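K.L.:
let me see the structure of the following:
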Amino acid sequence: MSQKSRTTGLLLVMSGAVFWGVGGTVSQKLFQQYGIEVNWLVSTRLLIAGILLLAVQFLWKDRSQILDVWRNKATAFRLVLFGLLGMLAVQYTYMASIDHGNAAVATLLQYLAPVMIIVYTVLRKQAILSSRDIMTVILALGGCFLLLTNGSLAGLSVPMPAVVWGVLSGVSLAFYTLYAVPLLARFDSLVIVGWAMTIGGAALSFIHPPWRADLAGLPPEAYGYLVFVILFGTMLAFWFYIESLQSLAPKETSLLGSLEPLAAVLTTVFWLGEPFGLFQWLGTGCLIGMILMLALTGSRKGTGGAQQAADL
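P.N.:
Take a look at the predicted model:
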């Protein structure tokens, strides 16, 4: 592998991770400053990004897979469930957590998914609890306590609805990660994620169709934020991540993907001006440390790169 190819891979995965993290913060601004409705943004984001990813597959990769995935009834059924209970659930719960709280907390809570997978596999007796797993759980629980309480038992420093939606986002991501394994073993990631986004976006369109939105009163910068969330924070972020796998090891992409929560926290605090206490910073450090430990030591089947695949 040439040094140029490796450098390109590093730039791609780092750009994708930053796009994901900043995309959550920009979504928060759209919700809380411009009154954009969660259902509308999720359905629009999924539909447009899904169609664009399928277009990338059609133009530059094996286009036959786009329809092949539907030829087997069992595979098609799994794909529909993945789109509804996996992709749509992850996206909606994550965005709802941002809407009720902020992007930093929502992103960090979603990163509890690997811990939930560890607990699930141990309870199902599919794996034995290791010392590394115990340390992962301790970092996750301790980090969440500090993040959500800022070190005080008197009450939460984050609105309860944001916490509930954030934890549900982690649960959804755990399901998303485990349920996608058989599909990703047979078909390209762009095909599976592209169709899952399209399915999820189409389903939510029955509740809030993308074409029924009053955007006339938005200032020009709001349109720019919408384009960023849909194009950069969704479609390009995932594409860059997939392309980086051509020149980097999966462990490297997972490790560098940890820039996402850091980008979300920094932009939430310094761009949007959200208050963040000392203990919340310590909690953030614990959670990012957990992520780095999983990326460096390797994780159970299905947990590696889970967040990168779901933050679209």
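
K.L.:
every contact and neighbour count from this point should use C-alpha atoms.
P.N.:
OK.

K.L.:
burial count for Gln3?
P.N.:
Neighbourhood size, Gln3 [other Cα atoms under 10 Å]: 9.

K.L.:
from Ser254, how far off is it?
P.N.:
Noted for Gln3: a distance of 20 Å to Ser254, by Cα to Cα, to the nearest Å.

K.L.:
same check, this time on Ala306
P.N.:
On the measure of Cα to Cα, Ala306 and Ser254 end up 9 Å apart.

K.L.:
those two: which is more packed in?
P.N.:
Ser254 (25 against 18).

K.L.:
any idea how far that one lies from Met87?
P.N.:
According to Cα to Cα, Ser254 stands 20 Å off from Met87.

K.L.:
which residue packs closest to Val56, ignoring adjacent ones?
P.N.:
Once flanking residues are discounted, Val56 sits nearest to Leu190: 7.9 Å by Cα to Cα, 6 or more residues apart in numbering.

K.L.:
do Ile48 as well
P.N.:
Here the nearest residue to Ile48 in space, its sequence neighbours aside, is Ile230; by Cα to Cα, 6+ apart that works out to 7.2 Å.

K.L.:
the one you found touches Leu47, doesn't it?
P.N.:
No - using Cα atoms under 8 Å, Ile230 is not in contact with Leu47; the gap is 9.4 Å.

K.L.:
identify the residues contacting Val80.
P.N.:
The contact partners of Val80, taken as Cα atoms under 8 Å, 6 or more residues apart in numbering, are Ala196, Ile199.

K.L.:
give me the buried positions along the one helix or strand it maps to.
P.N.:
If you go by DSSP states H and E, Val80 is part of helix 73-81. Neighbour-count burial for helix 73-81, counted by 16 or more other Cα atoms under 10 Å, picks out Leu79, Val80, Leu81.

K.L.:
as CSV, the residues you listed with distance to Leu52 would be great.
P.N.:
Conversion of the buried residues of helix 73-81 to CSV gives the following (distance: Cα to Cα, whole Å):
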residue, distance to Leu52
Leu79, 18
Val80, 19
Leu81, 21
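
K.L.:
buried residues of stretch 272-283, list them for me.
P.N.:
Under the neighbour-count criterion of 16+ other Cα under 10 Å, stretch 272-283 has Glu274, Phe276, Phe279, Gln280, Trp281, Leu282, Gly283 buried.

K.L.:
please generate a structure for the following sequence too, so the two can be compared:
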Amino acid sequence: MHSSSDPSAMSLDPRPAPDLPLTPHRSSPTPTRRTAKLGLLLALASAVAFGGSGTAAKPLIEAGLSPTHTVWLRVAGAALVLLPVAWKHRDAVLRRPGLLIGFGLLAVAGVQACYFAAISRIPVGVALLIEYLGPPLLLAYVRLVQRRPVSRRAMAGAGVAVAGLALVVEVWHGLSFDPIGVLFALGAACCQVGYFVLADAGREGERPVDPLAVSAYGLLIGAILLTTFARPWNADWSLLAHSVTMNGHHLPALVPALWMILVATVLAYLTGVVSVQYLSPPVAGVVANLEAVVATVLAWVLLGEHLGTPQLAGGALVLAGAFAAQSAAATKH
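P.N.:
Below is the predicted model of the structure:
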């Protein structure tokens, strides 16, 4: 989400889902121990990279760059870097235009805009933990909209995640965090449902689309959509020539900006997609769940956003519930 927080982990940063093969036209080979280790390292790198998106973005927002301009900078910068990938897979535009537009609208623009709006009002860790309600919401979509059966284990995991959310936001205090920020985080979780549905649709039918193409064009279309909404020409981009404050320390604004584009988006996407080639979907999904942990720890260390015991306990329940729901659904599939 990223936002964010990679799809494969139900993190709302829009990345290809872990059950998508890198090349849809052929099945992935059975992973050996060596390739599995490589896939694990790539998946870990992706989770760490995605987890740093909010920590890199928040100093820019606090320096005066609006959340919409910040997310535009992230998406547009990543889309520019991935233009060669989009050109290589340009045939995807003719084969599945609706899929790419929907992915750009929900999985990129929607997720990232809601997530960045959320972190401008509530702590990064809290926003990402709320975003991890994506798995329970996805189960609700499958059960109520698609009318498909859902296992009891998955339903139990969804219930645990919702209980964890109550602890994260401390509902007994009438929401100890900004309610609007919480709503934005929930919006990111809802957009994540669209991400999973569209990512799964990309490999179905007679005209499957390579996940690399979905990622590249999703970012490109998301950047175009965000341009009309964010109006970046009205932003004060001179802020990037000055310094920002991160937990009391000053650093050039270009440092978190470039980190957000190159590491938290481009590197995170590419390593996440390639890791799927070497790992089974359940393993890739479990590793991606570390994104929320990484984001919370980085925000704690670099931004000084300390969470209390109830938030930490609630976060553990959210992650445990999301993992249970996701692994149950993956096993059944």
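
K.L.:
let me know the TM-score between chain one and chain two.
P.N.:
Overlay of the two chains. TM-score (TM-score structural alignment, normalised by the length of the first structure): 0.85; 291 aligned residues with a Cα RMSD of 2.2 Å.

K.L.:
show me where the stretch 201-312 of the first structure has strands.
P.N.:
Per DSSP state E, counting those that start in this stretch, the stretch 201-312 of the first structure carries no strands over any range.

K.L.:
helices of that one, start to end?
P.N.:
Secondary structure of the stretch 201-312 of the first structure (DSSP state H, counting those that start in this stretch): helices at 220-227, 237-244, 250-256, 259-270, 278-297, 306-310.

K.L.:
in the second structure, point out the residues matching the second one.
P.N.:
The reference is to helix 237-244 of the first structure. Counting by TM-score structural alignment, helix 237-244 of the first structure falls onto residues 268-275 of the second structure.

K.L.:
check the mean deviation of the matching stretch from the first structure.
P.N.:
Compared with the first structure after fitting, stretch 268-275 of the second structure deviates on average by 0.7 Å (mean Cα distance after the TM-score superposition for the first structure).

K.L.:
gap between that stretch and the chain center?
P.N.:
Counting by Cα atoms, centre = their mean, to the nearest Å, stretch 268-275 of the second structure is centred 12 Å from the centre of its parent chain.

K.L.:
what about the residue nearest to Ile48 of the first structure, neighbour count?
P.N.:
Ile230 of the first structure has 23 neighbours, counted by other Cα under 10 Å.

K.L.:
quick one: it from Thr44 of the first structure, how far?
P.N.:
For Ile230 of the first structure relative to Thr44 of the first structure (Cα to Cα), the value is 8 Å.

K.L.:
packing partners for the next helix or strand along the chain from the helix holding Val80 of the first structure?
P.N.:
As assigned by DSSP H and E, the chain's next helix or strand after helix 73-81 of the first structure is helix 89-100. Helix 89-100 of the first structure is packed against helix 3-34, helix 38-60, helix 103-110, helix 160-186, with contacts defined by 3 or more Cα pairs under 8 Å, 6 or more residues apart in numbering; DSSP states H and E.

K.L.:
right, so of those helices, which gets closest to Leu204 of the first structure?
P.N.:
helix 38-60 (5.5 Å; Cα to Cα).

K.L.:
so which residues make contact with the closest one?
P.N.:
By Cα under 8 Å, 6+ apart, helix 38-60 of the first structure touches 31, 63-64, 66, 91-92, 95-96, 99, 190-191, 193-205, 207-210, 213, 229-231, 234-235, 239.

K.L.:
again with stretch 192-210 of the first structure
P.N.:
Here stretch 192-210 of the first structure makes contact (Cα under 8 Å, 6+ apart) with 39-54, 79-80, 82-84, 87-88, 183-184.

K.L.:
can you check stretch 223-243 of the first structure too?
P.N.:
9, 12-13, 15-17, 19-24, 26-27, 30, 44-46, 48-50, 52-53, 189-190, 253, 308-309, 311-312.

K.L.:
and Ala222 of the first structure, how many neighbours does it have?
P.N.:
Around Ala222 of the first structure there are 18 other residues, counting by other Cα under 10 Å.

K.L.:
measure the corresponding residue of the second structure for it to Pro211 of the second structure for me?
P.N.:
Alignment note: Ala222 of the first structure maps to Ala253 in the second structure; criterion TM-score structural alignment. Distance, Ala253 of the second structure to Pro211 of the second structure, using Cα to Cα: 32 Å.

K.L.:
follow-up on the earlier one: out of the helices of the stretch 201-312 of the first structure, which gets nearest to Gly170 of the first structure?
P.N.:
Closest approach to Gly170 of the first structure among the helices of the stretch 201-312 of the first structure is made by helix 306-310 (9.5 Å; Cα to Cα).

K.L.:
the second structure: matching residues for that closest one?
P.N.:
Aligned by TM-score structural alignment, helix 306-310 of the first structure falls on no residue of the second structure.

K.L.:
now what about that helix, what contacts it?
P.N.:
By Cα under 8 Å, 6+ apart, the residues outside helix 306-310 of the first structure that reach it are 17, 87, 90-91, 110-111, 114, 173, 176-177, 238, 241, 254, 257.

K.L.:
map Thr198 of the first structure onto the second structure.
P.N.:
By TM-score structural alignment, Thr198 of the first structure lines up with Leu220.

K.L.:
correction: the previous question concerned Phe187 of the first structure.
P.N.:
So, by TM-score structural alignment, Phe187 of the first structure is matched to Val209.

K.L.:
test my guess that its match contacts Ala92.
P.N.:
Yes - in this structure, Val209 of the second structure is within contact of Ala92 by Cα under 8 Å, at 6.3 Å.
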